[in-house]
Every structure is written in C-alpha cells, then in structure tokens.
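>>> Starting from these lines, generate the structure:
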Amino acid sequence: MVDTDVAVLGAGAAGLSLAHRLAGDLPGRRTPSVLLVDAPPGPLRPPSRTWCFWEPGPGRFDAAVTACWPRLRVRPPDGDPIEGDLAPLRYKMIRSDDLEALVGRTLAHSPNVRRLAATVETVEDVRGGARVQVTDADGRSRVLTARWVFDSRPLGSLPAARTTLLQHFHGWFVRTARPVFDAGTADLMDFRTPQPAHGLSFGYVLPTGPHEALVEYTEFSSGPLTADGYEAALRQYTDEVLRLGDLRILSTETGLIPMTDARVPRQVGASVFRIGAAGGATRPSTGYTFAGLQRQTRAVAAALRQGRRPVPPDPHSARSRAMDAVLLRALDSGRADGPALLCRLFARVPLPRLLRFLDGRTRLREDLSVGLRTPIAPMLRSALELPGLPRRPFDHPSPDQPPLETA
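So this is what the prediction gives:
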C-alpha cells in the first residue's frame, strides 16, 4: 500500500518550493498526494538563513521577499566602484523564516499536502516505489511508502571532483546609529578586504534601510575559518572598511557552500531523486542555488501533474558546467587573480547580460563575448589541463565548522 504519491524529504528552499508547486488542484491536471517530511526542532533542522537571486518583474515568492535592489555595486581593492542598473532584473533576498511562513500558509489549506515532523533514517527502493523509515518527534519508528521520493537533505559528503572550493561566510544583520546605507544599491562584492594566501575574499552588503543591512564576510578557499576568525574578519570590515560606527547586531548567519565540478547524481534509485543543493542546483562558479532549484522543482511539478516520470533536470547546461570547471581550476591553481577577473567582467560586460550569463541564460555567442573579457592565457591553460586531472574525494568539514548549506 502506498501512503502517498510523493514524499518530499527536507523543508529547505527546495522541499518547500516543490510542495508549494504541488499544493492544490489545477483544472485539467493530475493532483498527486504529497507528504512533506521535515526534521523536528533540534540539531538536524538547519538554522535560519537567507537566499538571494535575480529575476525580472514579480515572482512566485515575492510575498516573502525581505528586500530587493534595482542596482548592484562591485568594489575593487583600489579605485572607483563599479555600479550599474539591473533593469529589467531585480536582486532579491528571501529569509528562510519568511519563506517557511508563506509556504506554510498555503500548505495549511491544501487538500493534497500533509506535513510530518520526523527524522529520516533510511530510504530504499521497493517494487513500485520507495520505502522511507522515519523516527517521529516522540521517538517512535514508522515506515512510509511513496511512489516517488524527492530528497533535499544535505549530502553527507561531496562526490569526487577535480576542483572543489568552499564558499564560506559569516554575516550580521546590523542596525547602525547613523544612516550609512543606500537602500537602493546592494554591494555584491567588496574586495577591500585582506585577501587570503589561497583563494579570495570579499564583503557583501544588502541594505534594507538607511540604518539596517545584512553585512557578510565571504571567502572562496579550501577550508573554513574558526568562529573567532570570522568575527575578527567581519569586525575589521565593518569598522575599518565600511566605518559603520556604533552598531547593534540583530542576528547572525553562517554558511558553507561547495563550489565544485563534481558530478552530483540527481537519481539515486528507480523512484528516489535528489533536488536542490543535494541535486546539483548550486551553480558551481557562484554558489547561487535558489534560481536553479526553482527551475528544477518547476519541471518536477509539471511532470508529476502530467503523469510523466519526474526526473529532476540539471538546471545548469553542460556548457555552463564546462565554463565553471575552467574558472574554478583557474582560481584554485592561483593562475587567475580572482578580484581582478571578477571586477574586469563587471566593468566590461553590461550588468543584465552578465547576470544572465551567471544564471546560465545566455546563448553561445554571448558566452564567447563574456569569455573574451577574462584573462585568456590562464583560462586556456586551465581548460587544457582539466581532461588529465583525476577526480578525488573531498573531506567534509569537521563537526565544529559550518555545515554544508541546504536549499
């Protein structure tokens, strides 16, 4: 007996988005039954975090958007900032608590979606579907069966790769005593931070008003910092670079996103699939995941409603992944100066086109025009080197470091 047509494991951005797309009846479409399984309150439930993305006009989750910006700015280590208008795009920020609340309201009135607070123990294929063993909040074991399972929980370890960098960050939501932020412009990358010996670092500022912003310190490198290291780097950035003056820290967030050319499988059983960051939705060269998982969950929901086999697509094209592999290798080898390369792109490529490129939405001709604005020699050498490099496993960060991001 099948308990549900669809079991969605994990209620991060991917799990919530898929459940939201499947909620309710649509005329002329199949309405599958859905069970959303989320970890009970405790160590397995991820802390609050933010997701950012760009899109034109209104979007599906605008009611949960904390703020959006029509302009972006990149600051080189020295010299004038690079600033531009995104039109017709907008850069948007969603906080996980707000997305959870928005989707929760929809699911509470949906006739076909149920929720269960439980810890997933095992998932296995069985004839005609999959079996999921869970432990509920009271410690009772239970077995669920589903025709299809979509697992968005974080990977326990990363697949073997030729190159893996970690994008790791620590941020403060701050309120300042004086008005210091331009609420119409987000600082995407501020390279006026001390650069590490290996990789790159930058500040990230998302203002929500003249006195309030999310301010983060971010690194692309082979390993995360200590908690004290993040605090010191962020304090140096807010005090010495931004010169914010007196401020109050309202809340914090810490995260770690793998940037890797590993092949992340999206199908792990006849009826079991991975979605979100666990299913390869993260763009390797940027760490952005939210837009990719929306493309993935949109396709899965459409297939389920049409009665087709719901294999999650790769939200990033083979060409995009090949270009990302070259960039990651150039950065990891030290051949390319990360801040110089990125500032050069933002200075020489129209901002809307560059963002479409970073989202994998450009044509071959546009990709070539962007590629010609990167340092050709180190990129070409990295491209020629890649086929001969072995894929090696990457050690998971130690337990006292930030967990892998989920989405």
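>>> Every contact and neighbour count from this point should use C-alpha atoms.
Noted.
>>> the helices in the protein, which residues?
Using DSSP state H, the helices found in the chain span residues 13-22, 96-108, 227-236, 290-305, 318-333, 338-348, 351-358, 364-371, 376-385.
>>> highest average neighbour count across the ones you listed?
Greatest average neighbour count among the helices of the chain goes to helix 13-22 (a mean of 25), per mean count of other CA atoms under 10 Å.
>>> Now do that helix against helix 96-108, angle only.
30 degrees (axes from the mean of the first three to the mean of the last three CA atoms, to 10 degrees).
>>> follow-up on the earlier one: what would the helices of the chain look like in CSV with distance to residue 258?
Formatted as CSV, those follow (distance: least, CA to CA, whole Å):
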stretch, distance to residue 258
helix 13-22, 17
helix 96-108, 20
helix 227-236, 18
helix 290-305, 14
helix 318-333, 11
helix 338-348, 17
helix 351-358, 17
helix 364-371, 23
helix 376-385, 20
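>>> Those: which one's closest to residue 82?
helix 338-348 (6.2 Å; CA to CA).
>>> what's that closest one packed up against?
Applying 3 or more CA pairs under 8 Å, 6 or more residues apart in numbering; DSSP states H and E, one finds that helix 338-348 makes contact with strand 71-75, strand 82-85.
>>> Please name the nearest non-neighbouring residue to residue 230.
residue 170 (6.1 Å; CA to CA, 6 or more residues apart in numbering).
>>> That neighbour contacts residue 253, doesn't it?
Yes - between residue 170 and residue 253 there is a contact under CA atoms under 8 Å: 5.8 Å.
>>> Please provide the structure for the following sequence as well, for comparison with the first:
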Amino acid sequence: MRRFRFSDPGFDTVFPAFVAERRGTPEEVDAIVRDVLAAVRAEGVAALIRYAREFDRFELTEANLRVPAEEIEAGAADCPAEVRDAIAFAARRIRAYHERQRPADQRFTDEAGVELGWRWTPLDAVGIYVPGGRAAYPSTVLMNAVPAAAAGVGRIAMVTPPGRLQPAVLAAAKEAGVTEIWRVGGAQAVAALAYGAGPILPVDKIVGPGNAFVTAAKRRVYGTVGIDALAGPSEIVVVADGLSNPEWIAADLLSQAEHDPAAQSILITDDEAFAARVEAAVETQLGALATGEDARASWRDHGAVVIAPLNEAPGLVDLIAPEHVEFATEAPERLADRVRHAGAIFLGRHAPEAVGDYVAGSNHVLPTSRAARFSSGLSLFDFLKRTSIIRCDEAAFAALAPATIALAEAEGLPAHARSAAIRMGQGA
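Okay, here's the model as predicted:
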C-alpha cells in the first residue's frame, strides 16, 4: 500500500503514474489469442475440443458442449433456497431499473417540412461471457442477461468455462430466462460467439467480463461483432471523512481487492489519524478473509491512501476515473455532484459498493482503467440500436436539394449531386 499526500512535491505526476501502472495487455497474451481465434474460425468445434483439453483439462465433446435443459433445472433446484430468493430479488430490481431506461421512438416535422425521427430495435442475438475459475458468478448472469431480455433481444447465448456449473449460476440463468448455455471459456469462447462454431451460431454482440485472454479476444473480434467494453481489474475509490467507521471503510476497500491481485482500492481522506485506523482495520480483516491471499496482494501492490482536503476529492476522482467511488461523508452530494468521471457513485455511509454489485438494481458491468472518461456502464442501450427515419415530400425535397447539390459538388461527388439534381429536372 502506498501513502500519498496531496501537499507532497511531485504529487501531480507520482500519483497518476501509480494509478496507471496496472494497464496494458502483455504481448504474449495477444499472440496466443490471435492464434486461438484463427484456429476456431478455421476448425470450429474441433478447436474448441482441443483447447478445452489443453487449457481447462476437460474432455469436451460435441455431445456435452451444450448444457441441456434438464441440467439447468437440476442445478437451479440444487441451489440453496435463500440464494434462489436473493437471485429472484436481485433480478426483479435489475429488471425494473433497466426497463426505466427504455427510450421512445419519435417522429417530427421540421420547419422545412421534412419528416424526421428515429426508431429503436433490439439486437437479434447476444453472447454473454460468464467467468469461471475463481468463483461462481450468478450476478454476472443477471447483470448481462436481464437487461438483454428487457430490451427484447431474441437470442441470448451464454458461454462459461467447462466443468461442473455452479447451482447458483444455473439458478440465475433460469431466473433470467437463458436457455442456451455452452461449456466453453477463454478466447475460444469469444471466437465461437463471433464466428460461429458448429452448433454455436454467431451473435451480434458479446458482453460480460473475463480474464486478460477474454479481453484481448474481445478487442480482436470487435468489428465482426459489437462488444460492451474491455474490462480491466476492478477499482474502488472511497472518499471518507473522520466520522466514518474505519471498519466499514476497510471492508469496502477489501471488497474490490479480493477480486484480483491486480485490483485497486484507494482511500481519500483529510484525516490522517482516521487513515491509520482504516489501515489497521484492513490488516485485521485480511487475516480473517478467505480471499485474503488475492486481497493482500492487491492492497500491497496497488492499494493507496491519499491524504488530501476533501474539497480536492472530486478532482482526484476525475483523475482516477474509477469504476466505483463511494462518498462516505456528511454531505456526499456536495462532493459527488462535482464528479464527472466514474462508473458508479455511491452516496452516504450506508451505500457500500457491494449493494451495487448485487441488488441495488443498477448495473455492475462498469468502465475500468479510466474508461469512465468516455464510456458508461452496461445498460438497456447496449442491447438496442437506433435507426434514423427520413421522409421528404416534393416541397420538402425542394427545400433541401440546393444545399445537397452544392455540398456534393464541393466534395467532388457528382453522382450524389445528380441524385438530387435529377429530381429537380436539372440533368439526367
């Protein structure tokens, strides 16, 4: 963990460099991904089977590639009742939140008599990547599939690394209405969704987080399909005053540190004594944390405490542009309203980031690695597309034609100009 003081000489360069040092895709990862994508595109299921054996130590076959409906039902039934209830509770809140985002079609006639507008339509097919390995992630299923279903996506195909699927993941899939699940993970799963592989038909967009190989694969297939974002390690900034409970703040910092050794947790406070109490609480909690090994590595290598006037906190948050930021202060809106760059903002001492991960209703798929400067979290809009509508009658066309011709001729595009001029009887 690094300690920074806003008043230290060189803070403006040293702190941003510290925040940025986790970024980048190793060249060897990209080279492996390039070869995997090419193999799946050329060989289809045969490549998926080979990579499952090589990377996952799993004997994949065409027969067990798809998770059958009875396995989904049985897995969901095996999920503890309290977890199923929590999944249903979360799904209702996620669905309600995202349905409120639904935009309206619109048509209007402007001063030239031109009828204009737009129409929203859902994507035909979406692929959802659900990680395996470190833990079961039913929340990933819900956060990706529920908004897609709410948008009206016709086909939702879920991929997840082979092996025994956790009951909670299957319960979440059932709750979200996902019936197409494939036992394939890694870059090869991204390739199968993008290009198709045997019974896995290609999709129009791929969403969902994954490791460095999955992220590199999504970067490479973009253009063939759409993607949601390039996910990096998780991030949290907690802005807290000395009246906050240091145990609570320590738990919030570790809630992201436990995700990955490369995750980043940063505390900004104006109270140095409070910062010391938080640091002590972090050490105590790490000793009792089942995920303590990853969390300790994250806190040691990428964690930070910044001592700064709270009035400077919004500017520091914008500099970091974090995935999550909490304002655990007396008047959180006073600071939060000045923040421009953050994936999600949590207001007050009783709004920990963890509720956003699961049940608040907002989406937990959020921009990382400073992408909050130019992008937003996953939403209903990721599963919709907008089509422009233009209608001209003769009078409206006559109002637009002269400028159309002039601009087309200025750009050296005579066929464009003729397309308008011919309608005005000016040429053939």
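>>> After superposing, what score do the chains get?
Aligned and superposed, the two chains score 0.26 in TM-score terms (TM-score structural alignment, normalised by the length of the first structure); 172 aligned residues with a CA RMSD of 6.8 Å.
>>> quick one, which of residue 170 and residue 253 of the first structure is more surrounded?
residue 170 (22 against 16; other CA atoms under 10 Å).
>>> Residue 68 of the first structure versus the more buried one, what's the distance?
21 Å (CA to CA, to the nearest Å).
>>> Please apply the same query to residue 272 of the first structure.
36 Å.
>>> Then residue 15 of the first structure?
Using CA to CA, residue 15 of the first structure is found at 23 Å from residue 68 of the first structure.
>>> And residue 273 of the first structure, by the same measure?
According to CA to CA, residue 273 of the first structure and residue 68 of the first structure sit 33 Å apart.
>>> Could you do residue 379 of the first structure as well?
The gap separating residue 379 of the first structure from residue 68 of the first structure is 34 Å, by CA to CA.
>>> got it, and residue 201 of the first structure?
Distance from residue 201 of the first structure to residue 68 of the first structure, by CA to CA: 24 Å.
>>> which of those two has more neighbours?
residue 201 (25 against 22).
>>> how near is the more buried one to residue 371 of the first structure?
Taking CA to CA as the measure, residue 201 of the first structure falls 22 Å from residue 371 of the first structure.
>>> Please apply the same query to residue 292 of the first structure.
Residue 292 of the first structure is 22 Å from residue 371 of the first structure, by CA to CA.
>>> do residue 18 of the first structure as well
Computed as CA to CA, the residue 18 of the first structure to residue 371 of the first structure distance reads 34 Å.
>>> can you check residue 305 of the first structure too?
The gap separating residue 305 of the first structure from residue 371 of the first structure is 40 Å, by CA to CA.
>>> Residue 148 of the first structure too?
For residue 148 of the first structure, the distance to residue 371 of the first structure - CA to CA - is 40 Å.
>>> Residue 147 of the first structure too?
Applying CA to CA to residue 147 of the first structure and residue 371 of the first structure gives a distance of 44 Å.
>>> what about the strands in the stretch 51-200 of the first structure?
Assigned by DSSP state E, counting those that start in this stretch, the stretch 51-200 of the first structure shows strands spanning 65-69, 71-75, 82-85, 89-95, 113-126, 129-136, 141-151, 158-161, 164-176, 185-190, 200-207.
>>> tell me the angle the fourth one makes with strand 65-69.
The reference is to strand 89-95 of the first structure. For strand 89-95 of the first structure against strand 65-69, the angle by the same axes, to 10 degrees is 150 degrees.
>>> Could you name the helices and strands sitting against strand 89-95 of the first structure?
strand 50-56, strand 65-69.
>>> before we move on, what about the fifth one?
Contact analysis of strand 113-126 of the first structure by 3+ CA pairs under 8 Å, 6+ apart lists strand 34-38, strand 129-136 as its packing neighbours.
>>> all strands for the stretch 151-300 of the second structure, in order.
With strands called from DSSP E, counting those that start in this stretch, the stretch 151-300 of the second structure shows them at 155-160, 180-183, 205-207, 226-227, 235-240, 264-269.
>>> For those, give me JSON lines that also has mean neighbour count and distance to residue 394 of the second structure.
Below are the strands of the stretch 151-300 of the second structure laid out as JSON lines (neighbours: other CA atoms under 10 Å; distance: least, CA to CA, whole Å):
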{"stretch": "strand 155-160", "mean neighbour count": "23", "distance to residue 394 of the second structure": "42"}
{"stretch": "strand 180-183", "mean neighbour count": "21", "distance to residue 394 of the second structure": "50"}
{"stretch": "strand 205-207", "mean neighbour count": "25", "distance to residue 394 of the second structure": "40"}
{"stretch": "strand 226-227", "mean neighbour count": "18", "distance to residue 394 of the second structure": "38"}
{"stretch": "strand 235-240", "mean neighbour count": "28", "distance to residue 394 of the second structure": "57"}
{"stretch": "strand 264-269", "mean neighbour count": "26", "distance to residue 394 of the second structure": "61"}
